[in-house]
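[1] Coordinates for the following, if possible.
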Amino acid sequence: MSERSRVLVTGATGFIGRRLVPSLIEAGHEVRAMTRRPDDYAGSGDPVFGDVSDADSLRGALEGVRVAYYLVHALDQEDFEDRDAENARTFGKVAADVGVEQIVYLGGLGEEGEELSPHLRSRREVEGLLGEGGVPVTVLRAGIVVGHGGISWELTRQLVKNLPAMVVPRWVDTRTQPVAVDDAVRYLVGVADKEEARGRVFEIGGPEVLTYLEMLNVASEVATGGRRVPMIKVPVLTPRLSSYWLALVTDVDVTTGRNLIDSMSTEVIVSDTSIRDVVPGDPLPYAEAVRRALGERLAEGESV
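    Next up, the predicted model:
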């Protein structure tokens, strides 16, 4: 980066956004934090009003911006695919109209050509729609991002904490490659305003490929100092039944739970490590990511 860049972060109060804004500022960027309630914003950066479904508000938020981060989705809505598609199309068009030079999007892993879940299919569609206006899009595809406040991580933590034993469906044997939120943010910052990152898709993940069952076991061992939650696998437990089960034992709502579970039968493994050529550094192991997530929770005065 040869000069100070003006950057917009949508979803600035979210799980990723609230970590990304201060990291971008530390890296030397001038950051606008987009929110629908700027008067209530207490984080880093300059708060600005914006709503991804309102083109007029986006025009003001994006004016003069060089790099725009798109970190919003409607996973908690039944019609999230339609909403996400329309919002991405609007954002990409307005960004092109005002001269944005790069859009950065955090998408989802999943092999091309696979039968993707609605959640992953939507993430893939958004990648294309953001670039329809002509702005180069940098996509970082991730599986589960492990960190305090992340929905997928919260499912893991609460299951380990709340259940003495678990009846689990077959998708716990699906392989995935979780990434620490610290690494996800590091990669997001690292691609900002880099010519070699524009118009490219990168895959990000931690150093280990794990099944969901192995993730639950490691999280249990870290949280309890060695205890594992007994797991009993059953052959049939549909996404709908699984989502109701999750709603009973966690505070994740049924709609969000079902949309996430739909994706858990798809392997999400990194097959291309070229991100490390653009943003060097070794990613954190899963156990360390879990320790950091639990440590941050404790630091905020909450129990693990």
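[2] Only C-alpha atoms from now on, for both contacts and neighbour counts.
    OK.
[3] For the stretch 151-300 of the chain, just list every one of the strands.
    Per DSSP state E, counting those that start in this stretch, the stretch 151-300 of the chain carries strands over the ranges 166-168, 175-176, 179-180, 201-204, 210-211, 231-233.
[4] Make JSON lines from those strands and add distance to P285 to it.
    JSON lines is the format used below for the strands of the stretch 151-300 of the chain (distance: least, C-alpha to C-alpha, whole Å):
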{"stretch": "strand 166-168", "distance to P285": "25"}
{"stretch": "strand 175-176", "distance to P285": "13"}
{"stretch": "strand 179-180", "distance to P285": "8"}
{"stretch": "strand 201-204", "distance to P285": "13"}
{"stretch": "strand 210-211", "distance to P285": "11"}
{"stretch": "strand 231-233", "distance to P285": "23"}
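[5] Reformat those strands into a markdown table and put distance to S122 and mean neighbour count next to each item.
    Below are these laid out as a markdown table (distance: least, C-alpha to C-alpha, whole Å; neighbours: other C-alpha atoms under 10 Å):
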| stretch | distance to S122 | mean neighbour count |
| --- | --- | --- |
| strand 166-168 | 26 | 14 |
| strand 175-176 | 19 | 24 |
| strand 179-180 | 21 | 24 |
| strand 201-204 | 16 | 23 |
| strand 210-211 | 23 | 18 |
| strand 231-233 | 29 | 14 |
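[6] residues making contact with the helix or strand hosting L8?
    Assigned by DSSP states H and E, L8 falls within strand 6-9. Strand 6-9 has contacts (C-alpha atoms under 8 Å, 6 or more residues apart in numbering) with 17, 21, 29-34, 61-62, 64-71.
[7] Now with 10 Å, please.
    16-18, 20-21, 24-25, 28-35, 45-48, 61-72, 100, 102-104, 192-193 (C-alpha atoms under 10 Å, 6 or more residues apart in numbering).
[8] circling back: right, and the strands of the stretch 151-300 of the chain - which one's nearest R240?
    strand 166-168 (13.6 Å; C-alpha to C-alpha).
[9] In the helix or strand hosting R83, which residues are buried?
    R83 belongs to helix 80-98 when assigned by DSSP H and E. Buried positions in helix 80-98, judged by neighbour count with 16 or more other C-alpha atoms under 10 Å: 80-81, 83-96, 98.
[10] same question, stretch 11-25
    11-13, 15-25.
[11] ok, which stretches of this protein are helices?
    Assigned by DSSP state H, the chain shows helices spanning 17-26, 55-62, 80-98, 118-130, 151-162, 181-190, 212-224, 239-249, 254-261, 275-278, 286-299.
[12] Could I get the ones you listed in CSV, plus columns for distance to R141?
    What follows is those, written out as CSV (distance: least, C-alpha to C-alpha, whole Å):
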stretch, distance to R141
helix 17-26, 16
helix 55-62, 24
helix 80-98, 16
helix 118-130, 9
helix 151-162, 15
helix 181-190, 10
helix 212-224, 18
helix 239-249, 23
helix 254-261, 16
helix 275-278, 10
helix 286-299, 17
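[13] Now show me the structure for the sequence below, then we'll compare the two:
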Amino acid sequence: MRCVAVTGATGFIGSVLCPALERAGYRVQALTRRERRDSERIHWIRGGLDDRQALKSLVTGADCVIHCAGAVRGADYESFHEINAAGTQRVFEAARSEGCAHLLLLSSLAAREPALSWYARSKQAAEQELDDHGTPSVTIFRPPAVYGPGDRELRPLFELMLRGIMPIAGAPKGRLTVIHVHDLVQAILAWLRRPATGRGPFELHDGAADGYTWPQIAALAARMRQGRVLSLPLPETLLRALARSNLMLARCTGRTPMLTPGKVNELRHPDWRCDNTAISAALDWQPTITLERALAEPGLWRDPGQ
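    Sure thing, here's the model as predicted:
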């Protein structure tokens, strides 16, 4: 039975990935900051990305490492870099020292646009860490916005859309891509079957090759609710003013803000399309959950029991 080490196991993606690994018959060693009880196939390692001893324990005996952990909020670049870049370096240094054969970095589509935000720059820096240290048999995935049960970012937007209101923070003529967490997990499982896939980076999306425009998303929601959806474009000047104020407040209170000037840059970027061709050819993987299907089946994006 193969053993897989997972960081970010208690986060949105990791909490879907680990049960899928169990069902697929893998043994899992997972990193956690809180005390958790082991199950039959999941062994929890207490620690964080700054704990080299915990990372050594995490990867000892593992055949593959899947690095999902990362920071999506922060009040300065150093906060993002410490987790996304330096944390990645420490994980893969531990993996190399323990002889782990195959490594997967879950990066972000934002990494291809590092000038936009601290987050994007730190994700590109994480990828660069792998180049700088000559990590063997490493693969990089660059998913776009990921949604599904457990997501806290896109769910409020879906709920509003299906009530007939769609606030638009993105570029009015922009195009974006998304992927459902279940499809992303299936891509990871496909990689585990063929871990010597190559470095990539591999982009992946839900099958909408040309992405979505905001009017297209509004039309999908209108069809699902069988009624009109009112689009409410948010002025860029307002978003930027709110972002600056939010960042100043966060720095005063010690919070980790979500809306920052960099996040507005990401939202207003006009082209977040990507291409599934390379990963589909390399892994024989295809997405199955389109945005239209997800909107039609609320169980695909709402938490169980809602």
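[14] Could you quantify their similarity as a TM-score?
    Once superposed, the chains reach a TM-score of 0.81 (TM-score structural alignment, normalised by the length of structure 1), with 289 aligned residues with a C-alpha RMSD of 3.1 Å.
[15] ok so, going back, buried members of the contacts of strand 6-9 of structure 1 into ChimeraX, please.
    Filtering these down to the buried ones (16+ other C-alpha under 10 Å) takes a single ChimeraX command:
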select :16,17,18,20,21,24,25,29,30,31,32,33,34,35,45,47,48,61,62,63,65,66,67,68,69,70,71,72,100,102,103,104,192,193
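[16] Which of the contacts of strand 6-9 of structure 1 fall in strands?
    Of the contacts of strand 6-9 of structure 1, the ones assigned to strands by DSSP state E are 30-35, 46-48, 67-70, 102-104.
[17] Pick the one among the residues you listed closest to S274 of structure 1.
    Scanning those for proximity to S274 of structure 1, where the rule is C-alpha to C-alpha, the winner is V104, at 16.3 Å.
[18] Could you check how far the closest one is from V48 of structure 1?
    Using C-alpha to C-alpha, to the nearest Å, we find V104 of structure 1 at a distance of 18 Å from V48 of structure 1.
[19] What's the match for T7 of structure 2 in structure 1?
    Using TM-score structural alignment, the partner of T7 of structure 2 in structure 1 is T10.
[20] check contacts around the closest residue to that match other than its chain neighbours.
    The shortest distance from T10 of structure 1 to any non-neighbouring residue, by C-alpha to C-alpha, 6 or more residues apart in numbering, is to M34 (4.9 Å). M34 of structure 1 makes contact with 8-13, 17, 41, 45-52, 58, 61-62, 69 under the criterion C-alpha under 10 Å, 6+ apart.
[21] give me that answer again for 8 Å
    8-12, 47-50, 61.
[22] okay, now the counterpart of I279 of structure 2 in structure 1: neighbour count?
    Using TM-score structural alignment as the criterion, I279 of structure 2 maps onto I275 of structure 1. When neighbours are defined as other C-alpha atoms under 10 Å, I275 of structure 1 has 19 of them.
[23] quick one on the thing from earlier: buried residues in the strand holding L8 of structure 1?
    For strand 6-9 of structure 1, the neighbour count (16+ other C-alpha under 10 Å) marks 6-9 as buried.
[24] do stretch 134-150 of structure 1 as well
    For stretch 134-150 of structure 1, by 16+ other C-alpha under 10 Å, it's 134-148, 150.
[25] what's the closest of those to V168 of structure 1?
    Among the buried residues of stretch 134-150 of structure 1, and counting by C-alpha to C-alpha, the member closest to V168 of structure 1 is I144, at 18.4 Å.
[26] My guess is the closest one contacts P178. True?
    Yes: I144 of structure 1 is in contact with P178 according to C-alpha atoms under 8 Å; the separation is 4.7 Å.
[27] which neighbours do those two share?
    With the criterion set as C-alpha under 8 Å, 6+ apart, the contacts of I144 of structure 1 and P178 do not overlap.
[28] Report the central residue of structure 2.
    Computing the C-alpha centroid of structure 2 and ranking residues by C-alpha atoms, centre = their mean puts V146 first, at 5.7 Å.
[29] Can you mark which positions in stretch 121-135 of structure 2 are buried?
    In stretch 121-135 of structure 2, counting by 16+ other C-alpha under 10 Å, buried: 121-127, 129-130, 135.
[30] count of neighbours near the residue lying closest to W171 of structure 1 once chain neighbours are set aside?
    Among residues not flanking W171 of structure 1 along the chain, S265 sits closest, at 5.2 Å (C-alpha to C-alpha, 6+ apart). S265 of structure 1 is flanked by 18 other residues according to other C-alpha under 10 Å.
[31] ok so, going back, may I see the buried residues of strand 6-9 of structure 1 arranged in JSON lines, with distance to V185 of structure 1 as well?
    Listed next are those as JSON lines, based on distance: C-alpha to C-alpha, whole Å:
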{"residue": "R6", "distance to V185 of structure 1": "18"}
{"residue": "V7", "distance to V185 of structure 1": "15"}
{"residue": "L8", "distance to V185 of structure 1": "15"}
{"residue": "V9", "distance to V185 of structure 1": "12"}
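[32] out of these, which one sits closest to G301 of structure 1?
    For these, the nearest to G301 of structure 1 is V9 (27.8 Å; C-alpha to C-alpha).
[33] check contacts around the residue lying closest to the closest one once chain neighbours are set aside.
    Residue nearest to V9 of structure 1 in three dimensions, not counting chain neighbours: Y69, with 4.8 Å by C-alpha to C-alpha, 6+ apart. Taking C-alpha under 8 Å, 6+ apart as the criterion, Y69 of structure 1 is in contact with 7-10, 103-105.
[34] Grab the two from those residues that are most spread out in space.
    Within the contacts of Y69 of structure 1, V7 and Y105 form the most distant pair, 13.3 Å apart (C-alpha to C-alpha).
[35] so R37 of structure 2 makes contact with I45?
    No: R37 of structure 2 lies out of contact with I45 (C-alpha under 8 Å); the separation is 10.2 Å.
[36] Matching V21 of structure 1 against structure 2, which residue comes up?
    Checking TM-score structural alignment: V21 of structure 1 goes with C18.
[37] what's the spacing between its match and G47 of structure 2?
    For C18 of structure 2, the distance to G47 of structure 2 - C-alpha to C-alpha - is 17 Å.
[38] Q124 of structure 2 now?
    25 Å.
[39] what residues are up against A85 of structure 1?
    122, 125-126, 129.
[40] try it again with 6 Å
    V126 (C-alpha atoms under 6 Å, 6 or more residues apart in numbering).
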